[in-house]
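Q: 3D, please:
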Amino acid sequence: MSAQPMPASDAASAEPAVRAASPRTLREALPVFLRHGSPRILIACVGIAVAARVAAGGWSAWDLVPLVALVLYWPIQEWGIHVFILHAKPRRVFGRTIDLRVPRKHRAHHREPWRLDILFIPMHSFLYTIPILAGVWWLVTPSASLALTGIAAHFALALHYEWVHFLVHTRVTPRNAYYQRLWKSHRRHHFKNENYWFGVTMLSGDRLLGTAPDVADVPTSPTARTLLA
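A: Here you go, the predicted model:
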């Protein structure tokens, strides 16, 4: 059974205690991270894909092409999924309110940003994203070996996404300059203004698409914690 979000009033009163219980170091964070289903699935997917790629053999310089393509594509993917799927609002269709499960869970995450059990990729989404991902790589690459390179790298980046996103919502303070930038950007998205800073592990999508302004120029949004205007 999936965890249910608290009512807004309960979430606000519980927030200090929830945050105080979150990990403070990487050593504390790792076992907490590994207790959740999404990281476990992605670790398994990375392992299976890497093993399949090694078994396929035939390594060449062409294996760099899927990797470069992913690095170029990933920030746009993060931006697009965040804007159009995670932040999708309920809509009235033929008199009925359609409120999809994934954006509904993401609104709960904004309302309770320190609750670690509701910040991961929803488990049910793996039922369709894994076959779609495999199918797309098989279609866009000329060989099975290159498809496996792309699949393995894609799963690895997804696992990295989960780890970074998880850490930003703990008390772990990054020391590396790159991760400090990610930490600041995502916290601004949650606590300053939800209409900016959509990238989580790569920020070039925000720069390219105009959602990485100077923080001093951005007003604090009253709906950053609800996503509903």
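
Q: all contacts plus neighbour counts: C-alpha atoms, from now on.
A: OK.

Q: where exactly do the strands run in the chain?
A: Listed in chain order, the strands of the chain (DSSP state E) span 91-93, 96-98.

Q: run this one through as well so I can compare:
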Amino acid sequence: MVDKHFTINLNEPLVFQVGHLGEDYNEWVHQPIISKEGPRLFTNDFCEFFTRTVWWVIPLIWLPVIGWLVSISARRGLTSHQVTYALLGGVFVWTLLEYSLHRFLFHIKTKSYWANTLHYLLHGCHHKHPMDGLRLVFPPAAAAILCVPVWASFRLLSSPSTAPALFGGCLLGYVIYDVTHYYLHHGKPSKGFAQNLKKYHLNHHFRVQSLGFGITSPIWDRVFGTLPSTKAA
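A: Here you go, the predicted model:
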């Protein structure tokens, strides 16, 4: 199938096609295709393998890392209460990081070949194919790369005993975010907070992509004025 208006062949690997869209890329990527079958991104099987991640891999990999980080802070002298506060502080930091990354990086407007290509890999493929269940959580290898500057910041801004637990809390926030994100797309909450959050997030995908950047909570959208109106929700 060829999208004639945008000269994209949807039956061929997409990554190295989208860059040619130029200024039309932002319009194309926000016209979602509703299908649980995701597209092929790369011709190379090795590269393609690393674009697909089942949701349960995220807690499987990162929860032991969080436990290890907490144990480091405990061995360095933090009490159980201090570890708890550091973990909660890290989760709080993550909520702001989640919002900021989604708003300012994942939704940056691009038009050059390589900027379009990188954006599509980072977040554009999710908006184009929002129900692709294997591209809803962040691949661990890519997450590990993003962890480097975050860990460096915690080391710089906090004590050697506090930094591991703070970073562990930030990772815990990330795990909650990723599994929540998967649930909002494929879960079927019938009432309450989860149902409202699902409506809120799907509104971002299908109606107002320029608002509603919170995933686990709309709190920072309220603070920074990016909360969609109730009429659009």
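
Q: give me the TM-score for this pair.
A: Put the two chains on top of each other and the TM-score (TM-score structural alignment, normalised by the length of the first structure) is 0.69; 192 aligned residues with a Cα RMSD of 3.1 Å.

Q: Asn195 of the first structure and Ala88 of the first structure, how far apart?
A: The gap separating Asn195 of the first structure from Ala88 of the first structure is 12 Å, by Cα to Cα, to the nearest Å.

Q: do Ser38 of the first structure as well
A: Applying Cα to Cα to Ser38 of the first structure and Ala88 of the first structure gives a distance of 22 Å.

Q: can you give me the buried ones in the longest helix anywhere in the second structure?
A: Longest helix of the second structure, by residue count under DSSP state H: helix 163-186. For helix 163-186 of the second structure, burial by neighbour count (16 or more other Cα atoms under 10 Å) applies to 163-175, 177-185.

Q: now that helix: how far from the chain's centre is it?
A: How far helix 163-186 of the second structure lies from its chain's middle: 10 Å, per Cα atoms, centre = their mean, to the nearest Å.

Q: tell me how far the ends of stretch 98-115 of the second structure are from each other?
A: Stretch 98-115 of the second structure: ends 21 Å apart by Cα to Cα.

Q: quick one: distance of that stretch to the chain centre.
A: Computed by Cα atoms, centre = their mean, the chain-centroid distance of stretch 98-115 of the second structure equals 12 Å.

Q: cool, and stretch 144-156 of the second structure?
A: Offset of stretch 144-156 of the second structure from its chain centre (Cα atoms, centre = their mean): 17 Å.

Q: with the first structure superposed, average distance for that stretch?
A: Aligned to the first structure and superposed, stretch 144-156 of the second structure gives a mean residue distance of 1.9 Å (mean Cα distance after the TM-score superposition for the first structure).

Q: what is the neighbour count of the residue opposite Phe191 of the first structure in the second structure once aligned?
A: By TM-score structural alignment, Phe191 of the first structure lines up with Phe206 in the second structure. Neighbour count for Phe206 of the second structure, taken as other Cα atoms under 10 Å: 13.

Q: distance check, Phe206 of the second structure against Ala233 of the second structure.
A: 10 Å.

Q: what do you get for Tyr113 of the second structure?
A: The value you get for Tyr113 of the second structure to Ala233 of the second structure, if Cα to Cα is used, is 34 Å.

Q: list the contacts of the most far-flung residue of the second structure relative to its centre.
A: Using Cα atoms, centre = their mean, the residue of the second structure lying farthest from its centre is Gly77. It sits 33.6 Å away. Going by Cα atoms under 8 Å, 6 or more residues apart in numbering, Gly77 of the second structure touches Ser161.

Q: cross-check the contact I'm expecting between His119 of the second structure and Phe104.
A: No: His119 of the second structure is beyond contact range of Phe104, at 11.8 Å (criterion: Cα atoms under 8 Å).
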